[in-house]
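S.K.: What follows is a predicted protein model with its sequence.
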Amino acid sequence: MERLLILNPGSTSTKLAVFDGENPVFTESILHSPEELAPFDCVADQYGFRRDLVLEHLKQHEISLKSLTAIVSRGGLLPPIQAGAYAVNEDMVWQLKKHPRNEHASNVGAMIAFDIANTLGIPSYIYDGVTVDELTPINRITGLPSMERKGMGHNLNTRAAALHYAEETGRAYKDVTVIVAHLGGGISVNLHREGSIEDFINDEEGPFSPERAGGLPLFDVIRACFQEGTAYKDMMKLVKSRGGLMAHLGTTDSRLVEQRIASGDEHAKLIYDAMILNIAKNIGKLAPGVCGKLDAILLTGGIAHSKYVTDGISRYVSFLAPVVIYPGEDEMRALALGGLRVLRGEETARTFHRAKNSQL
């Protein structure tokens, strides 16, 4: 039996799990208070602190380190990579420590995995990292040569949904053509064809969501940026965590919004229905890239639990293809299944080369 340690560091927690094959032994989320994280100047400095907590909790669950076959972590903010597995190596750890694409808690995951795995003499991997970017050249182009569209976003969950759909329909991933919408605090939509995520509408340019402002009228954005007293961090907070439902309705909880709608709140209904239509429009944007020849449209993420939302989206887009719903997101299982594909020889892990992949 393959036993995998799964790591998924977030801004205020470190999730860890142990899987025996496809079966979870335990899953836990270690919470980190602001006071605990305050002494660290940057995310990379948290590495030792989080590693020791992981080891402590494994001991509490009576998991022998020697029983582990491999370690799989959520990928950090590397330069653009391909989908699938990468073996964690010294180049990757250097990149995440010295020159990550941005500060993010996921950067320490590979560091922890590499440290523990090296001690044990077992492999460590990342899988479907945040910075997977497989956009085709034509899909990168914008109206300014200095700005390209990017594929960075909810790759782990959307690709897991596409792989699940392929398995359910008895086909290989490379043989299905699907649009996948991740419906969460941020919303992104991507197109999977011939084994690649060839187009991607991320949560900075796509539909507004519970937290994100999504695509905005550009002239108004420029004007807002130059208002007196406006700082870069203020604008980033506005569009990343204070936009969408939060800006309009004062909450990021879609369940509360639906309660308000059920109680007769017409304004809440208007905003929520606008978000649903926005999602559908962005699904539609990706269909021309394959001339509308789609096997399915997949809806996943936390908000996909809502029948109000999924029925609304389906009403708008079902003329394109059947809509299949995979509610929720199970990143730990997705990471585990990715690691198992490598261990079982179904997939070969790629090698990250700093000199080749770094944009620095």
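M.R.: Great, that's in hand. This structure is a prediction, so every number in the text was calculated from the model and none was measured.
S.K.: make it CA atoms for all contacts and neighbour counts henceforth
M.R.: Fine.
S.K.: okay but Ile271 is in contact with Gly250, surely?
M.R.: No. Using C-alpha atoms under 8 Å, Ile271 is not in contact with Gly250; the gap is 11.7 Å.
S.K.: Neighbour count: those two, which is higher?
M.R.: Using other C-alpha atoms under 10 Å, the more surrounded residue of Ile271 and Gly250 is Ile271, with 16 against 13.
S.K.: in the host helix or strand of the more buried one, what counts as buried?
M.R.: Assigned by DSSP states H and E, Ile271 belongs to helix 266-286. Residues 268-269, 271-273, 275-284, 286 are the ones in helix 266-286 that count as buried (16 or more other C-alpha atoms under 10 Å).
S.K.: What is the nearest of the residues you listed to Ala172?
M.R.: For the buried residues of helix 266-286, the minimum distance to Ala172 (C-alpha to C-alpha) is 21.5 Å, reached by Leu286.
S.K.: and the gap between the closest one and His182?
M.R.: 14 Å (C-alpha to C-alpha, to the nearest Å).
S.K.: got a list of what the residue nearest to Gly75 when sequence neighbours are not counted touches?
M.R.: Nearest residue to Gly75 in three dimensions, chain neighbours excluded: Gly129, at 4.1 Å (C-alpha to C-alpha, 6 or more residues apart in numbering). With contact taken as C-alpha atoms under 8 Å, 6 or more residues apart in numbering, Gly129 is in contact with 74-77, 81, 83-84, 155-156.
S.K.: Among those residues, which lie within strands?
M.R.: Using DSSP state E, no member of the contacts of Gly129 falls in strands.
S.K.: Mind checking which of those residues are in helices?
M.R.: In helices, judged by DSSP state H, the following of the contacts of Gly129 are found: 155-156.
S.K.: Pull the most distant pair out of the contacts of Gly129.
M.R.: Using C-alpha to C-alpha, those span at most 15.1 Å, a distance reached by Leu77 and Gly84.
S.K.: Got another one to weigh against that:
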Amino acid sequence: MKKIFTINCGSTSTKVAYFEDDKMMCKSSLTITAEQLKEMPKTLDQLEFRTNQVEDFLKENNLDPKDFDIVVSRAGTIPSVPYDGAYEVNELMIASVTYAPEAQHASTLSCLIADKLVKGLDVPVIIYDPTCVDSADEIAKITGIPEITNMPVAHLLNTKMAGITYAESMGKDYKDLNLIIVQLGGGITLGFHDHGRIADWVYDDEGPMSPQRAGAIPTRYLADYCYKSNKTLQEMRMYLCGQSGLVAYFGTQDVRDVEKLIDEGDEKAGLILKAMAYGVAKSIGQLCVVRGGNVDQIILTGGVAYSERITEWIKEKVSFIAPVTVIPGEREMEALAAGGLRVLNNEEQVHPYIYYPKGYSSIEDIINNPNELA
């Protein structure tokens, strides 16, 4: 029996789960309130608080890290890597996400907490299916500004799991299909899964607005807004990717709250929520051309996919492209544990982590010259 502990930090919670082989024995979503987050404006400020929460969970459930066979965490904001699957959490990764993170995102804390839990113990720590796997077509990375390359970012953990789940339900192999998979969460991302490889994508800052994100804003408006705002660079980033979307319109990221307004006759709420679904449909249409319309299935997953109102609005727009399957909810903890179990069973190898942040060439350089997000 293999004992596997999983950690998945999100913007307002830290999800943890303990597995014995593929059976989840216990889990929890450790919440951080908006008031608490205000006292920890930078993501890394939250590390001690979240680590203490996880340690309390372990004590409450009589779990001792020294008994774990492996700890598997969600990947943070690390430089692009060439493969999906497992990567070792080593000194380079810890230094990179501590002193030179690619962005301010709570997922970055997952591997740091995992590392702290088993410090000094002979327990391996890995990340699995990071968001930044670069398997995309080169043509998809070209932008109109030569100095900017659009590098792939996607919610790979849950979307890949949804693709595998769908394929198995049809008696097929995920790697034999062309799928457009939509992650409907606090941020909304889409990927074109070409036989197991994400060939192109729409990330949550370049597609539809979402519960917490602004989505794509025309540059002629965004440039003016940024220059006229008194927000700092970090404040602007946090606003666009955490405090906009439904939050900015209604003060809530919970779609159910907005749907209640609609049911009470609020026409504006109906228009805004439908605009979000409309944006998702437009992004699906954008991706359907990646392989000339050769799409086997469109899959809608994530927490927002529980909303039949939203999924039906999307279906109405895109069913002409391919059939639509809804797999609501998130299976990220199961995906992390399954990856860890494959590693322990020698069914999958752990990739060495050897990727330096842009502009750095040694761990010492990273530690001595932290970037502005650290």
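M.R.: Received the coordinates, thanks. On a predicted model such as this, the values are computed, not experimentally measured, just so you know.
S.K.: TM-score them against each other, please.
M.R.: Superposed pair, TM-score by TM-score structural alignment, normalised by the length of structure 1: 0.89. Supporting alignment: 359 aligned residues with a C-alpha RMSD of 2.7 Å.
S.K.: re the thing from before, let's verify the residue nearest to Gly75 of structure 1: helix, strand, or coil?
M.R.: The three-state assignment at Gly129 of structure 1 reads coil, by DSSP: H, G, I helix; E, B strand; the rest coil.
S.K.: What segments of the stretch 51-200 of structure 1 are helices?
M.R.: Along the stretch 51-200 of structure 1, counting by DSSP state H, counting those that start in this stretch, helices occupy 90-98, 107-120, 137-140, 155-168.
S.K.: gap between the second one and the chain center?
M.R.: It refers to helix 107-120 of structure 1. What separates the centre of helix 107-120 of structure 1 from the centre of its chain is 21 Å, taken as C-alpha atoms, centre = their mean, to the nearest Å.
S.K.: what do you get for stretch 92-112 of structure 2?
M.R.: 14 Å.
S.K.: same thing with stretch 65-80 of structure 2?
M.R.: Taking C-alpha atoms, centre = their mean, one finds stretch 65-80 of structure 2 lying 15 Å from the centre of the chain it belongs to.
S.K.: Just the endpoints, please. Distance across it?
M.R.: End-to-end distance for stretch 65-80 of structure 2: 30 Å, by C-alpha to C-alpha.
S.K.: Equivalent analysis for stretch 118-136 of structure 1, please.
M.R.: 36 Å.
S.K.: For the residue most central in space within structure 1, which residues are in contact?
M.R.: Centroid-nearest residue in structure 1, with C-alpha atoms, centre = their mean: His154, separated by 2.6 Å. By C-alpha under 8 Å, 6+ apart, the contact set of His154 of structure 1 is 130, 182, 188.
S.K.: What lines up with it in structure 2?
M.R.: His154 of structure 1 maps onto His155 in structure 2 when the alignment is built from TM-score structural alignment.
S.K.: Make sure I have this right: Met25 of structure 2 is in a strand.
M.R.: Yes. Using three-state DSSP, the assignment for Met25 of structure 2 is a strand.
S.K.: about what we covered before: can you redo the helices of the stretch 51-200 of structure 1 as CSV with distance to His32 of structure 1 and mean neighbour count?
M.R.: CSV is the format used below for the helices of the stretch 51-200 of structure 1 (distance: least, C-alpha to C-alpha, whole Å; neighbours: other C-alpha atoms under 10 Å):
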stretch, distance to His32 of structure 1, mean neighbour count
helix 90-98, 20, 19
helix 107-120, 14, 22
helix 137-140, 38, 14
helix 155-168, 24, 21
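S.K.: For those helices, give me a markdown table that also has distance to Cys225 of structure 1.
M.R.: Putting those into a markdown table (distance: least, C-alpha to C-alpha, whole Å) gives the following:
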| stretch | distance to Cys225 of structure 1 |
| --- | --- |
| helix 90-98 | 30 |
| helix 107-120 | 30 |
| helix 137-140 | 25 |
| helix 155-168 | 30 |
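S.K.: which stretch among these comes nearest Leu4 of structure 1?
M.R.: Short answer: helix 107-120, nearest of the helices of the stretch 51-200 of structure 1 by C-alpha to C-alpha, at 10.9 Å.
S.K.: quick one, strands of structure 2?
M.R.: Under the criterion DSSP E, structure 2 contains strands at 3-9, 13-20, 23-31, 70-73, 86-88, 125-128, 178-184, 188-194, 197-202, 297-302, 324-328.
S.K.: For my notes, please list the ones you listed in CSV and give mean neighbour count and distance to Ser229 of structure 2 for each entry.
M.R.: Formatted as CSV, the strands of structure 2 follow (neighbours: other C-alpha atoms under 10 Å; distance: least, C-alpha to C-alpha, whole Å):
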stretch, mean neighbour count, distance to Ser229 of structure 2
strand 3-9, 26, 30
strand 13-20, 20, 29
strand 23-31, 14, 31
strand 70-73, 28, 37
strand 86-88, 23, 40
strand 125-128, 25, 37
strand 178-184, 28, 29
strand 188-194, 26, 25
strand 197-202, 24, 27
strand 297-302, 24, 33
strand 324-328, 19, 38
